[in-house]
Structure formats: C-alpha cells, structure tokens
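Visitor: following is a predicted model, sequence given first.
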Amino acid sequence: MQNALMPNLLTKRAFLTPDRVAVYFDDKQLTFKELYNQSLNTAGKFQGRGIQKGQYVGVLLKNNLDTVVILFALQLLGVRAVILNNRLTSSELVWQLKDSQAASLITEGSFADKDLEIRDMLPTLPTLLKEQLDSLPTEIPDILEEINLEDVCTIMYTSGTTGNPKGVMQTYGNHWWSSVGSALNLGFIDTDCWLCSVPLFHISGYSILMRSVIYGMPVVLHESFDVEKTIQDFHSKRVTIMSVVGNMLTRIIEFLGEEPLPEYFRCFLLGGGPAPLPLLEACVAKNIPVFQTYGMTETSSQIVTLSPEYSISKLGSAGKPLFPSEVQIKLEDGQKAKEGEAGEIFVKGPNVTSGYLNRPGAMLDKVHDGWFSTGDIGYLDEEGFLYVIDRRSDLIISGGENVYPAEIEAVLLSHPDVMDAGVTSREDERWGQVPIAFIVQRDGRSTAEELEQFCLKRLAKYKVPKDFYFVEELPRNASNKLLRRMLGK
C-alpha cells in the first residue's frame, strides 16, 4: 500500500536535526548525524557478511552505544532483528533462534560462554562478534530509503501460559504509533531527555530508541540500573523522563531522601505492575509525577497510562487508553462488560501486533472482531479508567520481568525425581514477586539445592524458584487442573 510508506526513520531524523545529540553512554555521545554515519558503515559490514533485507537475525547484546548502532544498522538494511533476552540460558536462546529461522547471530565477547554453547548446538549458524566489526571490509550498503509501516521491524519473544515462547512481530507501524500515542499523552518539549536503564531487549527499552529518532530526542543509556549514576545523570544530562519498574522507583526515592529532583524532571513512566500505595504517597510528598502504565510486548509498549493527577484518586488504576488505542472488557460469553464488571481485557489499535512469527493460526485465538485478547482480567470504572485485577491469571512479575509458572513447572517435571510440580509466587521486598515451587517427589531423594542447580542450567536466574516446598500432593480440580492459587494453603 502506497500510503503505508514513509522515509527511513534514522535517515529522516539525521537529515532534519543532524547536530542534536541522539544518545549518551558513559562519557561518549553521538549526534543523529554521527549515529546515522556509524550505522551506515556497520550496515555495509553486515552486508559484506551476507546479512540482507528480509532476513531474521538474532541480536544478543548488552545495553551499549555499539548496540544502538547495530540495531539501527539492521533497520537501514531492512533486516528483522530477533532481539534476544541476554538473561536466558543457551538452551532457551537456541530454541528462539531455531524458531525464528535466524540467518545469523550478532553477539559480543562478554557472552563468550553462551556463544560457544550456542555454536555447539547450532554449528551451521553464522555468528558475528561486535568486536570483529572494525576488522571487516565495508561495502556500500543497499539501504532502505523508505519503510513500509506494515513491514516487520523487530521480533521479541514472550512466553505463553503454556510455557512455549512466541515471537511477537512488531512492525514499523506498531513502533510509530506507540511513539505517537506516548507523545500525545506525555506531551513533548524540545528539552526532553529520556533515561533508559531498562534492557533494550525489552520493548520498554527498544521503544525509547524509537521515540528518540521520531521525536529528535536524546537518550541517556545505562548498561544497567545504578541508582547513584541515575541521580547524577538527572543533573548532568538534564534528564526529564525515565522508564522504571516498581523496585527501581523505590530505590530512587530511598536514595533521594530529603533531596528533591530537579525542577525540569517531568515524570517517571512506571510499568511492570501497579505501584504500592506507600510508594505513590512518597512520590506525591516529594512532588514527583509518576505515570502508571499497562502494556505488553504485543502492544509495542504501553497502551494504557494513568496520568499523575489521578495517581491517588484512581489508586490501583492503569489509566485510560492512549489516543490511537481502545480498551474493552468482555465477559466469557463474549458480551461487553458493564461498568465495574470484571472480565477479560481486550485492546485495539495500530500499535497492536499483527501476529506471532511462524504461527499464522495463533492470532485466531487472540483476535475477536478486531480486538486483541490480552488474557488479563480487569474492569473499567464509570469514567473509563482501567483496573487490572490479574495479569494473565498466573503471571508472576519479578523485578519487571514476566515469569510464567508453566514454563518453570515443565523444567521441574523433567527431573527424574519430580512426580508433580506447581509454581506460584510470594511477595518480595526487592523484586515485588518471586517464584516458589511445590514439589511432589517420587522417592524423596532430591534436595532443594539440587533442584535449584537443575533449574539454573535450564532457566534464566530470575525464573528459578527462590524456595522449594516438598508436599504429598498438589491441589487440583475435578478436571485435574492445577489450582495454583491454592498452593501452600
């Protein structure tokens, strides 16, 4: 469709505002022109290695200036980046690389151990270390002058309730409308500067890069969250917005003590679950605006946001849908719920995914009359504010990471001594929630320490249960379905 075409985002931004700072990282910075030139040069090196338009290419990198250049180099070529969570095990990464039919993998030396294990399991997969780029010859790249908003830009894997990861297809249009919706909600000023210490492999991080080129706004990128460095950069880089999850915000408030934030700081964008009342009250007392949000990988970041003026009066609410988006609550019979009536949350909008990679039938269960089924339960009040009651029913949110019990249970059940396993969560002061496991053993031989080590080899650390409880049986209903809410009761 001709009307779905627009100029390549980085090319256009470098043309419009070449001398504006695009990204700060440690003591380095790049203007949009410099970012374009470095990305163009890297695109030429990728092309020389056979990476080309339309391919799916795995990206396993940390938050770094090089990572930003590489991600935009892939956009210039029209390559679809399969952005991999670097906290996953090699086995989990290999599964995603196979599922996406990745043509190659771009990674870095700090993941040498994982890289060796991946090469051992996928010996035919071409792998390129970012440290090798400088030594590669550069071709004149065949760059994408225009992008089609319907084309896939990125793939990010999210686990389903069955424990099987699915590659969420995020189009250029999804990213564009997500950025537009956020700008229409937060507003935008010339002096805005966004601090990003959330991972770029998460949609929360990647969406900030997209906003940068669309808005012409600098991003202050951190490799990971460091509260002292965060406060320093608030002042030295004049940060106005920061994306956080609950435990990050708590640590910032505690670190600040009586010290106020700079007057030019506009807001925290809070995701990863609702904020507890004491935290919100502390922010109000310090006159710190917090925008609570609700979103997912399938909506290319936030789709519902609570403005700070409602943070107390609408306590517990995720807010209202962003301008281009809609929210609806449906009952089990498919009827629209009444005000205050709980049901499944459905969303609609141009930032919602078109589907899952290599799973053409997966959206049949997800989309009903154009509305996307989130699997989450909530209700709308009389003013249209969304309240999320349960996220995908059994979902555990640990430090902003989504953890699905079924995935952990599948690993535990693969242990020869485990007859049955159930996973739920307990509250944790630092992470919000952490997974815990209830085990029915065959012969009572395994210890909690042995099961923990077994899981660590097969799951990312944040998914590994923090406690193991050995029980005689697990609670199940008449259909033999595990009743996770009854675990430990």
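Guide: Perfect, thanks for sending it.
Visitor: please make it C-alpha for all contacts and neighbour counts, starting now.
Guide: Fine.
Visitor: from Glu449, how far off is Leu456?
Guide: Remark: distance between Leu456 and Glu449 (CA to CA, to the nearest Å) = 11 Å.
Visitor: brain fart, Arg392
Guide: For Arg392, the distance to Glu449 - CA to CA - is 30 Å.
Visitor: could you do Leu256 as well?
Guide: When CA to CA is the yardstick, Leu256 and Glu449 sit 38 Å from each other.
Visitor: check Leu249 too.
Guide: Taking CA to CA, one finds Leu249 at 32 Å from Glu449.
Visitor: same deal with Thr240?
Guide: Going from Thr240 to Glu449 by CA to CA gives 45 Å.
Visitor: ok, the two, which is more surrounded?
Guide: The neighbour comparison of Thr240 against Glu449 (other CA atoms under 10 Å) goes to Thr240, with 20 against 11.
Visitor: can you pull out the helices in the stretch 151-300 of the chain?
Guide: In the stretch 151-300 of the chain, the helices defined using DSSP state H, counting those that start in this stretch lie at 172-186, 203-215, 227-236, 246-256, 277-285.
Visitor: now tell me what touches the third one from outside.
Guide: It stands for helix 227-236. For helix 227-236, contacts defined as CA atoms under 8 Å, 6 or more residues apart in numbering pick out 220, 239-240, 248, 251-252, 255, 261-262, 265.
Visitor: make it 10 Å
Guide: Here helix 227-236 makes contact (CA atoms under 10 Å, 6 or more residues apart in numbering) with 24, 26, 193-197, 220, 222, 238-242, 248-249, 251-256, 261-262, 264-265.
Visitor: can you turn the buried subset of these into a selection I can paste into ChimeraX?
Guide: Buried subset of the contacts of helix 227-236, written as a ChimeraX selection, criterion 16 or more other CA atoms under 10 Å:
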select :24,193,194,195,196,197,220,222,238,239,240,241,242,248,249,252,253,261,265
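Visitor: what helices or strands is the helix or strand Lys320 falls within leaning on?
Guide: Using DSSP states H and E, Lys320 sits in strand 317-321. Secondary-structure packing of strand 317-321 (3 or more CA pairs under 10 Å, 6 or more residues apart in numbering; DSSP states H and E): helix 172-186, strand 290-296, strand 301-306, strand 326-330, strand 371-380, strand 386-390.
Visitor: and here is the other one:
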Amino acid sequence: MHDWLTHRVTATPEDLALIDTDTDTRWSFSGLDAAVDETAGRLAALGIETGDHVGMLMSTQLLSVCLVHAAQRLGLRLVPFNDRLTATELAGQIEHSDLSVLVCGADTEQLAVEAAGSTPVASVDDPQWAEVQSFRSVEPEPVEPVDWEFDDPQLMVFTSGSTGDPKAVVLTMGNMLASATASGFRLGVDPDDRWLLTLALYHVGGLAPVLRSTLYGTAVVLRSGFDPGTVADDIERYDISVVSLVPTMLSEMLERRGTLSDSLRAVLLGGAPAPESLIERCRNYSIPVFPTYGMTETASQIATARPQQAFDRDGTVGRPLLWTELTLVDDDGQPVESGQRGEIVVSGPTVTAGYYGDVDANVDAFCEHGLRTGDVGYTDEQGYLYVLNRLDDRIISGGENIDPGEIVELLRSHPEVDEAAVVGIPDETWGERVAALVVPKRETLSEESVETFCRERLAGYKLPRLIAVTNALPRTASGTIKRPAVRDQLSALAEADGDDSTEVISVASETDSVDAIPAESGPDAESTGDRQDEQSTGDATDEQPADSSETTNE
C-alpha cells in the first residue's frame, strides 16, 4: 500500500480535494498531489529519509496538510505538536520524540527555535533565524511513494495530559485505516461530502478528517482558526456536510447563530461529555449530532451514537464501532455485567501499538482484555455505552470509595444544572471530601433545590460538602475537563468565602448528614441515584451503512 493520496489521485484526479477558506482556493486531488510531491521532494532534499521522525509545529493551513500527506508518501513517522504550548512544555516532547527535523512556519518559528534544543528546525516560509533551514532554498528531489505495511508506525501523537504527563501514542497505518473504515460505516460517506476542519492537526480529531477524506474521495475544508459565528457561517457558505466539534464549540456556535445550516448531515461531537441541554437543543433544531467517545490511543472513535440514538438515550455515546470490542472490568480486572460500572477496556485494530519510549506506561496500559482506557462507564442491555468519569478521579472519604461519575450524572439530571465536575479535596478528618463545580442552565441556581435533590438520592457520605457555581468548566484544548484546575479552584474556595469568578452556593457543615464510615467498610453500597436501564430495542445493526448514500465514490 502506498500513501492514500497516491491511490486517490489515480482513481479520481479531478474531484474536489480541498477548499482553503482563508484564500477561498480550491484544489483537485491532482493539484493537491502535485503540491504534496513538491513538499516530499523538499524534505528529501533536506536529507530526510524513510523511517525518520519528523515533527510538525504549524498552524492549520494548506502546507501543514501537504506535510501530513508528504510524510505518508516518504514513509516518515509524523509527530504533530501543539503550537499552544510553551517552549518549556514543548522541549521535553521534542527531545523524547527523536526527531530528524522540526518543521515550522513563520508564525511558529520563534517557538520552534526556543523549544527545539539540538533538533534541526526547517521552515516552510522564509526563515527569520539564521539556524533555521529553508524549504524554499532547496530544489525538490524526485520521490517515489514507499510501500506501507499495516503494522508500520505512521504517527506519534501526544495525549492531552489532562490526568498526567502527555505520552507519545504510536499509531500505525493499520490503526488509521481501520478507524477510517469503521467511522465511514457509522457516519456514512457521500461522494459530495465536505468535512469542515475545525480541530487542530495536533489532535487525532484534526488529522482524521484529512486522511479519511482522501481515502473516501471527498473534500476537506480548511480553517486556520475557530470563531463560532464565522465557522457557523462557513458551514452554509461552503455547503458543509460533516464537521467535528467539541461541545463547547457547538454551544458557542448555537449561541451566536441559533441553529446551523441544513447542509449538515453529521456533527461529530467528542472530546468531552456533551451536556444534556446541548443534545436537547440539537433535537429541537434538527441538528444531526453524533456524540462520540474516543481516544488518541484508538486513532479517534471507539463508540458513536447516531442522532436518534442520542435523542432517545440520554448520555449515551452509542455502540462500539465496527471491529471494536469493549470489556468493562472491576477493580480485580474481571468483566462485569451490563448495567454495572467498570473500567472500559478496548481491543481491536484501531488500538495503538503502545507509547513511544515508555515501557512502564505500556505495561500499565494493557491487560488481557485490551487497552485500559482509565475511563469508568457501563453498557445497557442493548450494548449502548455510557461514560461516567476517569478511574483515577475516584474519591476516598473516610475509607469509602466514591465514584464522582455517579454524582456528576445525578447533578446533570437536576433541571437547573447544565454541566458539573466533581472532585475530592483535602479534609483533615475524612482524608478527602466531595466537592462539585456546576454550570447552571439559567443565571440563578436554587441552593435549597440542589441540596434537597442530592440528599434524596445519595448516601450521606457521597453528598458534596462544597457546591460552587461558575459560568464554564475549565477545559483542555480538546475539551476535556481540567480536573486539577477544578480541584485547585474548589480547594481554594474551601479555605475562603469565594472569589470574583465563582460563587459558593452550598457549604454543609463537616458532620451534617455525614455517615461515619469505618475504614473496613466496602465500596459496594448502592445509591438510590444509580441509573437504571430502561431503554428500548429496535435499532438497525450498526455495522450496516446508515442509508443508501453511505458509499464511496469509487
């Protein structure tokens, strides 16, 4: 197998491949192929060879897309870096990646120079620093597409680091191909599709549309940045049919424009749990939302719900994609039954080969059932997945294990609460106590109603001792809740009466309705707030195309 663009240009050379919204320029697959061939030739002229690791520190633009394809053409391992990080944060990742060169642009050159250390830096633009090599100063060398095997590493993508230091995830050609194929069966593929690229290329959620669109023979539409109103307008202006978003992006777009163009047939919504109110708004305005659960380690999607499934089953992220198998396990690593909470373990052809240069992480990440995601969830009797929280988010108070996902799920079911994050904060008596940060649906939130709501549905030791309200939860670039930031904010509030940005709405006394739980008590006490499965059957088999339009244009 060669790079996907080489195969695509043979099949449909004149079809639309890319639209650059910044310049309103359109590229056919043959035109894009020529630009990629030039990029690959310049890399070769700079001494880059098959098997080398090439870093990419660039904003989303035509040349960064060309670099993605050129790396595949030359048989390189591409390592995209987050250009929002500081030089100090980047330096460790660059050193860890064993790069032959770090490629940047004019807008990221200073950051690249400050972070690269001894790693050579090359710019696709005219360099501003003497030590930076120039793509434009070398003549492209002739290149031939290399042969790829399914097990050949294609990408190294760093995790977001929301629960620890970022790790370099190795993704193979087989991982990316399996992900693209399975996603196509779940979302569908139409020959006239246009996928708007709103997520950065240092995320698999940004890389995936670039590669998938090439495989499918459909167009990708580039944007250099995200502005809610402009992106919403571009969906209508360019007849966008597919877009990938995180919930905060979609919420902001709807706040600006009310609804979205009816040209859309799929809004792939991931990166963080979607508030129930957002899914309900999508239902009311006929927005075809596909809530999804995925990871860098699985080349993007693990499970994805189609719109009607999301509307009928609050909180679900759907069934696993084609070839993906899920096992939910208890603390001893034993599978649990449907309806019971457990750690989500995933296996299948999309799962990473491991983390680069991190033996300990690889040992910890895998078990007999597959990749341990570190996420807690459950499946209902029809196989629909519900993701609750991170395993390492568990709170231990008075010797009792408390699942914060259960409390988040309960708070989100309160009619006045839109979103919530629950963490443990230090407590001299109990070790940790439960604290919650909530986002209200309206400007005011009734303290009494929230307290009563929780007390009627939770055992005493699970009750939040501190509830604070804020306008938005702190999140990473991918939309994941920044739990350390939540914990720091709530810990500070526990020592003070509040600050300008957050209002304390409920602080219970230290002993009020708290059960004295002895250390030897087990963690299996059931809560009256536990979710019961009352779902209906009758959905179409997920391995079949959603409708007759789900075909490639070959």
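Guide: The structure has been received and is ready for your questions. All of these numbers come straight from a predicted model, not from anything done at the bench.
Visitor: of the helices of the stretch 151-300 of structure 1, which is nearest Lys338 of structure 1?
Guide: helix 172-186 (26.1 Å; CA to CA).
Visitor: superposed on structure 2, what's the mean shift for that closest one?
Guide: Taken over the aligned residues, the distance from helix 172-186 of structure 1 to structure 2 averages 0.7 Å (mean CA distance after the TM-score superposition for structure 1).
Visitor: for that helix, buried residues please.
Guide: Of the residues in helix 172-186 of structure 1, 172-183, 185-186 count as buried by neighbour count, 16+ other CA under 10 Å.
Visitor: same question for stretch 51-61 of structure 1.
Guide: Within stretch 51-61 of structure 1, the residues that count as buried by 16+ other CA under 10 Å are 51-53, 55-61.
Visitor: mind putting these in CSV, distance to Asp115 of structure 1 and secondary structure included?
Guide: Output for the buried residues of stretch 51-61 of structure 1, formatted as CSV (distance: CA to CA, whole Å; DSSP: H, G, I helix; E, B strand; the rest coil):
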residue, distance to Asp115 of structure 1, secondary structure
Ile51, 19, coil
Gln52, 22, coil
Lys53, 24, coil
Gln55, 20, coil
Tyr56, 18, strand
Val57, 15, strand
Gly58, 12, strand
Val59, 12, strand
Leu60, 9, coil
Leu61, 11, coil
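Visitor: quick check: the farthest pair among the residues you listed?
Guide: Lys53 and Leu61 (20.7 Å).
Visitor: skip the chain neighbours and tell me the closest residue to Leu211 of structure 2.
Guide: Trp4 (7.6 Å; CA to CA, 6 or more residues apart in numbering).
Visitor: so which of the helices of the stretch 151-300 of structure 1 is nearest Glu326 of structure 1?
Guide: Distance to Glu326 of structure 1, taken as CA to CA, is lowest for helix 172-186 among the helices of the stretch 151-300 of structure 1, at 11.5 Å.
Visitor: the closest one: how far from the chain's middle?
Guide: Distance, stretch centre to chain centre, for helix 172-186 of structure 1: 16 Å (CA atoms, centre = their mean, to the nearest Å).
Visitor: so which elements touch that helix?
Guide: strand 5-7, strand 146-148, strand 152-159, helix 203-215, strand 301-306, strand 317-321.
Visitor: nearest to Tyr469 of structure 1, of those?
Guide: Using CA to CA, these put strand 152-159 closest to Tyr469 of structure 1, at 24.7 Å.
Visitor: and the closest one, how far from structure 2 on average?
Guide: Counting by mean CA distance after the TM-score superposition for structure 1, strand 152-159 of structure 1 comes out at 1.5 Å.
Visitor: got the angle between that strand and strand 290-296?
Guide: Put simply, strand 152-159 of structure 1 runs at 90 degrees to strand 290-296, going by axes from the mean of the first three to the mean of the last three CA atoms, to 10 degrees.
Visitor: show me the contacts for the nearest residue to Asn174 of structure 1 once chain neighbours are set aside.
Guide: Excluding its sequence neighbours, the residue lying closest to Asn174 of structure 1 (CA to CA, 6+ apart) is Asn351, at 3.9 Å. With contact set as CA under 10 Å, 6+ apart, Asn351 of structure 1 has these partners: 170-181, 298-303, 324-325.
Visitor: surely Glu139 of structure 2 and Ala45 touch.
Guide: Yes - Glu139 of structure 2 is within contact range of Ala45, at 6.8 Å (criterion: CA atoms under 10 Å).
Visitor: more crowded one of these two?
Guide: Ala45 (18 against 14).
Visitor: aligned against structure 1, show me the partner of that one.
Guide: Here Ala45 of structure 2 is matched to Gly48 in structure 1, going by TM-score structural alignment.
Visitor: kindly provide the distance from its match to Pro276 of structure 1.
Guide: 51 Å.
Visitor: run through the residues that contact the nearest residue to Asp330 of structure 2 once chain neighbours are set aside.
Guide: Leaving out its chain neighbours, the residue that sits closest to Asp330 of structure 2 by CA to CA, 6+ apart is Gly342, at 5.1 Å. Counting by CA under 10 Å, 6+ apart, Gly342 of structure 2 makes contact with 327-331, 333-336, 374-379, 387-388, 391.
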